[in-house]
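**Student:** Model the structure of this input:
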Amino acid sequence: MQIFLLHRSSIVMLLVLMLTTILPIGCQRASYAEVDVIPVTGQLSVQGTPAHGAYLTFHPRGDVGMSKGNVPFARVLPDGTFQVTTYDTNDGIPQGRYAVTLYWPLDPDARGPSPDRLQGRFSRPEAPAFEAVVDETTTQLGPWDIK
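**Tutor:** Here you go, the predicted model:
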């Protein structure tokens, strides 16, 4: 009986040791950032009205250093402002040139697909709504207004 208890306590100690060394590794926040980003905000309106709920997608024109498929984007708030996200919420965008496409859902709070108020006119990188150049001094894009 003494051998079993010793053996059992050894197993428990081994499990505790494993959990205290392995668990923190699994709980560390992964760094997805490949290149540094510049925090950038902006403002978007359509005929002077804030484009609440519109989505802006920033398509790199050339190599900006991202290889994992991250595509910077932003969602326009009710006041027409936006902050660009690449890796983490509102973290910013890598330096470079971008074609900016625009999708403005009819229902900005829809949980599924919603028709584009702009009927896809600015949804292709080949015919973008805007061009953006981001460098180390850029903090603001726009204000942009679609007529």
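**Student:** CA atoms for contacts and neighbours, from now on please.
**Tutor:** Noted.
**Student:** Residue 9: what secondary structure?
**Tutor:** Classification of residue 9 using DSSP: H, G, I helix; E, B strand; the rest coil returns helix.
**Student:** try residue 16
**Tutor:** Applying three-state DSSP: residue 16 is helix.
**Student:** so how far is residue 7 from it?
**Tutor:** Distance, residue 16 to residue 7, using Cα to Cα, to the nearest Å: 14 Å.
**Student:** All the strands of the protein, residue numbers only.
**Tutor:** Remark: strands assigned in the chain by DSSP state E are 41-46, 49-50, 55-60, 73-75, 81-83, 96-103, 130-134, 140-146.
**Student:** Distance to residue 110 and mean neighbour count for those strands - can I get that in CSV?
**Tutor:** Below are the strands of the chain laid out as CSV (distance: least, Cα to Cα, whole Å; neighbours: other Cα atoms under 10 Å):
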stretch, distance to residue 110, mean neighbour count
strand 41-46, 20, 19
strand 49-50, 18, 16
strand 55-60, 13, 22
strand 73-75, 14, 23
strand 81-83, 19, 22
strand 96-103, 13, 21
strand 130-134, 25, 16
strand 140-146, 23, 15
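**Student:** Just put those in CSV and tack on distance to residue 116.
**Tutor:** Formatted as CSV, these follow (distance: least, Cα to Cα, whole Å):
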stretch, distance to residue 116
strand 41-46, 13
strand 49-50, 15
strand 55-60, 10
strand 73-75, 14
strand 81-83, 19
strand 96-103, 6
strand 130-134, 17
strand 140-146, 14
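**Student:** structure for this one too, so we can compare:
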Amino acid sequence: MSAERLSSRGMSALCGLLSIVLVCGCGKSKPWDKVVPVKGAVTYKGKPVKDAELAFFPVVEEGFPESVRPWAKTSENGEFAVSTYNNGDGAPTGRYKVTVIHHEIVISGGSMGSKPNDLPKKYASKDSTDLVIDVAEGETTLPPFELK
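**Tutor:** Down below sits the predicted model:
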């Protein structure tokens, strides 16, 4: 019976040790663990773009997980607040390429659909966009993205 008790105690100690390692982690935090507030606006031909969808792609992607992709959606007046983990929480610091698309929603015959992207095509891909931003420590208010 003492061998069973030792085995049981040994397992309890091992589980406790593993729990501590999992809770404390194995090193320092990753750069994408912390986000900072980022705000901005989108205009096209001088007018605010409502319901545009923005995606932020790190310029240096090495080591940056694909599951961490800041995004935003513009309001009625074209303004947005970037989200990464929670609505409006911001983005990790770093340099980003920004894509912007807009699909007008249409309702026809009781069905809802969307029209094709109605913004210039170059803003739809991270390979062709010329929108590049820097997110630094503290709150970042971006100059408006004036799409042409």
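**Student:** that older thread, quick one, which of the strands of the first structure gets closest to residue 119 of the first structure.
**Tutor:** strand 96-103 (8.5 Å; Cα to Cα).
**Student:** corresponding residue for residue 97 of the second structure in the first structure?
**Tutor:** In the first structure, residue 97 of the second structure lines up with residue 99, judged by TM-score structural alignment.
**Student:** Its match reaches residue 62, doesn't it?
**Tutor:** No. In this structure, residue 99 of the first structure is not within contact of residue 62 by Cα atoms under 8 Å, at 10.3 Å.
**Student:** where's the residue nearest to residue 102 of the first structure when sequence neighbours are not counted relative to residue 2 of the first structure, distance?
**Tutor:** Spatial nearest neighbour of residue 102 of the first structure, excluding adjacent residues (Cα to Cα, 6 or more residues apart in numbering): residue 56 at 4.8 Å. With distances taken as Cα to Cα, residue 56 of the first structure is found 69 Å from residue 2 of the first structure.
**Student:** before we move on, what about residue 141 of the first structure?
**Tutor:** 73 Å.
**Student:** ok, now residue 131 of the first structure?
**Tutor:** In terms of Cα to Cα, residue 131 of the first structure sits 76 Å off from residue 2 of the first structure.
**Student:** do the same with residue 103 of the first structure
**Tutor:** On the measure of Cα to Cα, residue 103 of the first structure and residue 2 of the first structure end up 71 Å apart.
**Student:** Likewise for residue 44 of the first structure?
**Tutor:** 75 Å.
**Student:** related to what we said a few turns ago, residue 71 is in contact with the residue nearest to residue 102 of the first structure, correct?
**Tutor:** No. Contact between residue 56 of the first structure and residue 71 fails when scored by Cα under 8 Å: they sit 10.4 Å apart.
**Student:** quick revisit: per the alignment, name the residue of the second structure opposite the residue nearest to residue 102 of the first structure.
**Tutor:** Checking TM-score structural alignment: residue 56 of the first structure goes with residue 54.
**Student:** ok, how many other residues are close to residue 119 of the second structure?
**Tutor:** Neighbourhood size, residue 119 of the second structure [other Cα atoms under 10 Å]: 17.
**Student:** just residue 24 of the first structure next, same as before
**Tutor:** 10.
**Student:** State the distance from it to residue 75 of the first structure.
**Tutor:** 34 Å.
**Student:** Kindly report the same for residue 137 of the first structure.
**Tutor:** Counting by Cα to Cα, the gap from residue 137 of the first structure to residue 75 of the first structure is 22 Å.
**Student:** Repeat that for residue 12 of the first structure.
**Tutor:** Distance of residue 12 of the first structure to residue 75 of the first structure, given as Cα to Cα: 50 Å.
**Student:** now do residue 26 of the first structure
**Tutor:** Counting by Cα to Cα, the gap from residue 26 of the first structure to residue 75 of the first structure is 31 Å.
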